Each structure stands twice: as C-alpha cells, then as structure tokens.
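K.L.:
Have a look at this prediction, sequence included:
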Amino acid sequence: MDRRKWLQMALAGGLASLNTSLFAQDEKNIPKFTLQGVDANGKKLELSDFMGKTVLVSFFTAGCNVCTRDLKLMREFYVSNSKRKFVLLAVNIDQNKADFDEYNQLIAQVIPQEQRFPMVWRNAPSHKDNFGTIVHQPTHFVINPKNEFIFKREGSFEPEDWDNLWSSLG
C-alpha cells in the first residue's frame, strides 16, 4: 500500500471515531426543550404541561402557504391522534402581533373547537423558549414523552416524517 492511501485510510478512520465520540457526547448533552408563553386565548402555557405526550412543535407565519398546508395536515393528524397522547403546539413567528391575532380570529370562525390546538406568539414579551433561531418556514420539532428530541424538519413535512411521528406515538 502506498503512503498516500495509508494516510487517507488512517485519516478516514480517525475522523470516523472522532465523529462517533462527538455524536455520543452530544446525545448526552442535548438540553431538554423549554417553552413558556401565553396561548391565543390568554392562558399561560409551558411545554412541560405536555410531559408524557409526544409533542409536535411547529413554527409558522400566518402568510406562509406551505405553513398553512402543513398545519391543515397536522390538524387532521392531531384530531385523529389526540387520544393517543399526542399534542400539536403551533408557535407563530410573525413580527407583527396583529398578523397573529388576525390568524386566530380566522381560526375561531372556520375551525371547530375540537380541532383547535394550542397556539402561541413567539415574539410576545413573556415568551421564552430554547428552540434557537428559526430560519425556514415552517420548522417542526418532534419531542417524545420524556421531552427528548426525536427530529427536526425545516420546510414542509415529508412522507417519512409522518411515519416517524406515527411511530413515536408508541
């Protein structure tokens, strides 16, 4: 074996073991997610209120067509699975509260009460969470009943995401 191939193999092996140890370390140090806010009806809400349930946290804006489509599908999943210890929590990231309020008024007019899920405005002064910067609309996080991260999807939910969400319900 020539020296160049040997160096490539040694480097690849070293990086593989480094990545494995970093991944294991990261898994142990993943923080539990937190969220504190006030829902669209003025009720205080915390992510810890849903401990023991699989939670789909969806960050969206009122004017996003992809968000609207995803939330429609998620609403259907929510209605079908709310008795299976599943919660859908929508977090609006509009800059203007009027956009959030207008969206909620529309929801109140067209969506039956039993199909509504908790919704908060992220830019409210009392809102706090540790989900980080949201770059893509929508962005979804799935958290298991122990408040452990399962997966994140930036953009529209993919078919395998629905399968993974379904599997997480146990």
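P.N.:
Everything's here; your move.
K.L.:
all contacts plus neighbour counts: C-alpha atoms, from now on.
P.N.:
OK.
K.L.:
for the protein, what spans make up the helices?
P.N.:
3-29, 65-81, 97-110, 159-168 (DSSP state H).
K.L.:
for comparison:
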Amino acid sequence: MRLLKRSDFLYLVPALILLLVSAGGLARGGWLETMETVHTAPALNLKDLDGVSYRISDLKGKTVLVNFWTTWCPPCIEEMPSLIRLAAEMSQEEFVILAVNVEENKRRVSNIAKRLNVTFPVLLDPKREAGNAWKVKVFPSSFLVDAQGRLRHKAIGPVEWDSDEITSIVNQLIQE
C-alpha cells in the first residue's frame, strides 16, 4: 500500500470537492455564502439567445442573480427548475435572473433552455470571458448582486433557489 505524498493532495482535495458539489453534497438545501468583503460585481456584457445585449451595469437599482451553468452539468440542470420558480415568485419585484452559459454552442443551449422552459434571459459566454472575470471554477456557480451593483452572496454548486431561506435573503436585498 502506497502512502499519499503531500503533492497528491493538490489533486485529491479539489477532485473530492468537485465530486461533492456535483453530487449535491454541498450547497443542496439552500446553502448561500455571504461575501466577506463587499465589492462591485465584475463586468458582464453578453448577448442572450436572441442576440439582445445585457450588461450588469444597466441593471443597477435591481437585485440580480447571476447563475453560471453548462448543459453537460447535471447539478446545473437539476437546479434550473428552482430558479424558474424563484423567477415566477419574484416576477413583480425589482429582481432579475441571468443564466450565463459558458463555452457552449448556441443551438445546444437554446434546445436545453426550451426543454426546461427557462423564463429568464439565457446569456452566452462562448469564450468564457465572463466566467473568468467572475472567477468561476465550478458549475453551477451563482452570485447575488445588490441594487448598487455589489456582490453580496455566492453559491458554489446547486441551490434550491425557491427555498424559504433563499427567498428571504433575496427579499432582504430587494428591500435595501
């Protein structure tokens, strides 16, 4: 039996974290981390499936949930219905959800979005420029941005977005 060397942990720990996140072992049930340091959200300037441009800077005054996802990520697909329910629940509020698909072709993304009945803008990040600017390493990764354009919360992995705990956090941000 071979003992693990210190360098083995550089590969083992991230792999275990990815496995837990992919299996829903982290973040399932409404885990949302409050940002320790509040700072302005990175730039986001992308087009949706219809070619309409969205810039996060144009959404100041609204609370924004930015969700980075891919079609090949089962946890991303699993959490999408809760995002859709949250969007429906908050439809009369100053709240916007932007689903940013990273590095996939428009046809595939469009087909999956239609199959899931996504009701909010699905933006395309074909070169991963936004994903890199937001330091996305795991899918799904989501960020709550307040009305002043500041990052307030993040989630790495799937979340039940329409849970009482999360809707309370979103409502609190809307009221600020």
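P.N.:
Cool, got the structure. Worth saying up front: this structure is predicted, and the values here are computed from it rather than measured.
K.L.:
What's the match for Pro126 of the second structure in the first structure?
P.N.:
Under the alignment by TM-score structural alignment, Pro126 of the second structure pairs with Asn123 in the first structure.
K.L.:
cool, Thr70 of the second structure as well?
P.N.:
Checking TM-score structural alignment: Thr70 of the second structure goes with Thr61.
K.L.:
Nearest the middle, which residue of the first structure would you pick?
P.N.:
When C-alpha atoms, centre = their mean is applied to the first structure, the residue found nearest the centroid is Phe141 (1.9 Å).
K.L.:
Which position in the second structure pairs with it?
P.N.:
Using TM-score structural alignment, Phe141 of the first structure pairs with Phe143 in the second structure.
K.L.:
same deal with Ala108 of the first structure?
P.N.:
Ala108 of the first structure maps onto Lys114 in the second structure, by TM-score structural alignment.
K.L.:
can you check Leu89 of the first structure too?
P.N.:
Matched across to the second structure, Leu89 of the first structure falls on Leu98, judged by TM-score structural alignment.
K.L.:
OK, contacts around the residue nearest to that match when sequence neighbours are not counted?
P.N.:
Computed as C-alpha to C-alpha, 6 or more residues apart in numbering, the closest residue to Leu98 of the second structure that is not its neighbour in sequence is Val66, at 4.9 Å. By C-alpha atoms under 8 Å, 6 or more residues apart in numbering, the contact set of Val66 of the second structure is Ile97, Leu98, Ala99, Val100, Ser142, Phe143, Leu144, Val145.
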